[in-house]
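Q: Build me a structure from this.
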Amino acid sequence: MTHSTSVARPARAAAQRSSAGHLQAWLPRLVLAPSVAVSLFFVYGFMLWTFILSLTNSRMLPSYDLVGFAQYARLMANDRWWVASTNLVVFGALFVGICLVVGALLAILLDQRIRQEGALRTLYLYPMALSFIVTGVVWKWLLNPGLGIQAMVRSWGFESFTFDWLVNPDMAVYTLVIAAVWQASGFVMALFLAGLRGIDDSIIKAAQLDGASLPRIYWRVVLPCLRPVVFSAVMILSHIAIKSFDLVVALTGGGPGYASDLPATFMYAHAFTRAQIGLGSASAMLMLGGVLAILIPYLYSELRSRQHG
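A: This next block holds a predicted model:
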C-alpha cells in the first residue's frame, strides 16, 4: 500500500505540472482571443462588407442585389473622382517630398549638438500633438484673405500683395500641402534624428580625416545609411496622404467647389451625403488598394531583410 502511494504521488505531480504547462501555454492565447475576434470582425469583416456593397446598387440603405463592377465603372466615369485622384497625386507627392527634405534638414541641424536642443526638438514636434482638425482651423484663419496673412501684409502698406490660395480653385490644394507639412515635418525629423544618433561616429570622423566636408559627409555617407528610415517615413506619410479627410474638411471643405477634393472626402460625400453607398464603397475599396500598394512592398522588404539578416 505504501509502495503504490509513493509511486502515485510523482505521477500526480507530473500530471499537475503538465496541466499547468498547458494552461500557461494557452493563457496568452485566451487573453488575446477577444481582441483578435473583435479586430477580425470590426476591421476585416467590415472591409469584406464594404467590398460586397461596392458590387451592389446600394443607395441610401444597403441593398444586396449584385450588379458586378458597375459601381467601379461609374466611378471611373465620374469627373469629380478624377479631380480627387489628381489632387491626391499632387498633394501626396509634395507632402511626402517636402516633409522628407524639411525633416532631414531639421534632424541634421539638431545633430550638431547645438544649445537648447531639447527645447527646439519639442518645438518642432509640437504640431504633431495637434489633431488635423485643429491644424486645419488654424491655417484656415491664417490663409483667409480677409483675416490672415494677406490682410496683415496689406495693413503694413503693401496694398498689391495677394495670397488668396484658399479661395483660388487652382491653388487650393496647395494650402493642404502647407498645413500638412507644418504638422508632419517634426515627426519625420524625429525619425531621422533617431537614425542619425544610431550611426557610429567613427564613420564620420574617418570621412573628416579623408578631407570630406560636412555637407558631403551627410550626402555621401550618412544619408545612404538612413535608407530604412527614409523608406519607413515614405510609407507612413503616404498612408497619411491617402486617408486625409479631417484636414480637408477643416481647411477647405473640398472647395472652392470640389477643387481640393481628395478621395476620402469624395467617398464621404457620396456614401453619406448623396445616398450613394455603392459608389462610396467602390471609392473606399480603391483607397484600400492604394494603401495595400504601399504596405505590401514595405512588409516584403521587412521580411526579406529579416531573412537575410
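
Q: CA only for contacts and neighbour counts going forward, please
A: Noted.

Q: hey, where'd the helices end up in the stretch 51-200 of the chain?
A: Counting by DSSP state H, counting those that start in this stretch, the stretch 51-200 of the chain has these helices, from start to end: 70-76, 79-110, 117-125, 132-143, 149-155, 172-197.

Q: Which of those helices sits closest to Leu23?
A: Smallest distance to Leu23 across the helices of the stretch 51-200 of the chain (CA to CA): 40.7 Å, for helix 172-197.

Q: That closest one vs helix 79-110, what angle?
A: When axes from the mean of the first three to the mean of the last three CA atoms, to 10 degrees is applied, the directions of helix 172-197 and helix 79-110 differ by 30 degrees.

Q: Now show me the structure for the sequence below, then we'll compare the two:
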Amino acid sequence: MIEQLRDTYRKRTGNTDDLRTDGGTATERTSSRFDMGPDFLRSLPFWLPPFLVMGFFVYGAIAWNFLVSLTDYNSFVPPTYSHLDFEMYTRAFSDPTFLAATKNTFVLLVVFTVFCLLVGLGLAILIDQKIRFENTFRTIYLLPMSLSFVVTAQFWLWMYNYSDGPINVIIRGIGIQNPPHWISDPSIVLGSVVLALVWQFSGYAMVVYLAGLRAIPNDHFEAARVDGASTYRLYRRVVIPQLKGATISASVVLMVFGLKAFDFLYSLTGSYYPPKGSDILATMMVRQAFGSPNNTAYAAAIGIMLFLLALVVIAPYLTYQYKRGEL
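A: The predicted structure is shown next:
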C-alpha cells in the first residue's frame, strides 16, 4: 500500500524524492550532490583565503622541495630543472651516514614511544585509584610536557654533566668512581636522549590513558571482581584491551614528537653535529643544508623521506579513525 502511494505521488508531482512515512509532509533529500548555491558562495571569503595560503606555503613548499631534491642544487650552483633524476635518493641509500641516521631514527621512535606508553599507563593506573591530591600529581606529571625542547635539553645537559651533574654525583656516592659519559659515549648517548624525552612526554601518555580508564563503565570492573579476577587479571583481560584507541592515539602523537627531536639534540650538543651514535635524519638534513660543504638537494631528499616517514606514522591512524566513522 505504501509503495503504491509513493508511485502515485511521484507520477503526479514528478518528484523522485522518497515520501516520508512517519507522519510528516515534507520529503527527504537523498541526493549527495555538492551544493554550489548562495550559501556556498557566501562562505567563500571565510575558508578560501586560509585554504589558498596553507596550500601555497605548506603543500606548495613540499612540492618545490621534492623538485629541488631531483636537481643538483648546492646553494652555490643554481639548480637546473631541465635534467631531473633520483640521484640524491640513490646516494642516500648508499651513504653509511644516512643508513646509520635512519637506524637511529627508528630506534628512537620505537623505544621512546614504547617506554612513554608503559610509564604513562603505569602512572594512569596509579592515579585512577582515587588517591589523595590526584589533581596535584596529575599536574606534576604533565608539567614537563609544557616545556620546550630547548629548556628540557638544558636541564638534562646539567643532569648528565660528567663532573658535577646530579646523576654522576649519586653514582660516585655509591662507590663507582668512573661514571658513564652520558652524552659523549656512543654506546649510551641515544639511550640518554630517549630517557630525557620519556621524562618529558610520559605525562601526555598518562593523561590519554587516564581518560580511557575513566571511560570504561564500572560494570566491567564489578563483573570481573564477581568472577573472582585478581587485580592483575582484571587489568590484563578487561581494562588494557579496552585502551586500544587511547594507545593508538598516544602512539601517533608521541612518534610525531620523536620525529621533531632535532631541537632537543641541537640544544643538548650545541650543534647539528651530534655525538656519534645519536645522529638522526633531522640533524643530518640540517647539516647537509647548512653545513660546510652544503648540499641543498641532498638535504631536500632527506626532508622528503622524513615527510614520507611521517605519513607512514599518521596514515594508519587516519585509516583507523575513518573506519570508526570519526573522520
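
Q: quick revisit: let me have the helices of the stretch 51-200 of the first structure in a markdown table, extended by mean neighbour count.
A: Converted to a markdown table, the helices of the stretch 51-200 of the first structure look like this (neighbours: other CA atoms under 10 Å):
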| stretch | mean neighbour count |
| --- | --- |
| helix 70-76 | 17 |
| helix 79-110 | 19 |
| helix 117-125 | 14 |
| helix 132-143 | 18 |
| helix 149-155 | 16 |
| helix 172-197 | 22 |
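
Q: how about those in TSV, adding distance to Ser54 of the first structure?
A: Compiled in TSV, the helices of the stretch 51-200 of the first structure are given as follows (distance: least, CA to CA, whole Å):
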stretch	distance to Ser54 of the first structure
helix 70-76	6
helix 79-110	15
helix 117-125	40
helix 132-143	29
helix 149-155	44
helix 172-197	28
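
Q: Out of these, flag the one nearest Ala233 of the first structure.
A: Closest approach to Ala233 of the first structure among the helices of the stretch 51-200 of the first structure is made by helix 172-197 (6.5 Å; CA to CA).

Q: what about the closest one, how far off from the second structure?
A: Compared with the second structure after the fit, helix 172-197 of the first structure shows a mean deviation of 0.6 Å (mean CA distance after the TM-score superposition for the first structure).

Q: The helix or strand just after that helix aligns to what range in the second structure?
A: As assigned by DSSP states H and E, the chain's next helix or strand after helix 172-197 of the first structure is helix 201-209. Aligned by TM-score structural alignment, helix 201-209 of the first structure falls on residues 218-226 of the second structure.

Q: Return the distance of that stretch from the chain's centre.
A: A distance of 34 Å separates the C-alpha centroid of stretch 218-226 of the second structure from that of its chain, computed with CA atoms, centre = their mean, to the nearest Å.

Q: same deal with stretch 242-256 of the first structure?
A: Centroid displacement of stretch 242-256 of the first structure relative to its chain, using CA atoms, centre = their mean, is 15 Å.

Q: buried residues in the match of helix 201-209 of the first structure?
A: Phe221, Ala224 (16 or more other CA atoms under 10 Å).

Q: Tyr162 of the second structure: neighbour count?
A: By other CA atoms under 10 Å, the residues close to Tyr162 of the second structure number 19.

Q: Report the separation between it and Tyr272 of the second structure.
A: Distance, Tyr162 of the second structure to Tyr272 of the second structure, using CA to CA, to the nearest Å: 21 Å.

Q: re the thing from before, distance from the match of helix 201-209 of the first structure to the first structure after superposition?
A: Mean deviation for stretch 218-226 of the second structure: 0.8 Å (mean CA distance after the TM-score superposition for the first structure).

Q: Stretch 98-116 of the second structure now?
A: Aligned to the first structure and superposed, stretch 98-116 of the second structure gives a mean residue distance of 1.0 Å (mean CA distance after the TM-score superposition for the first structure).
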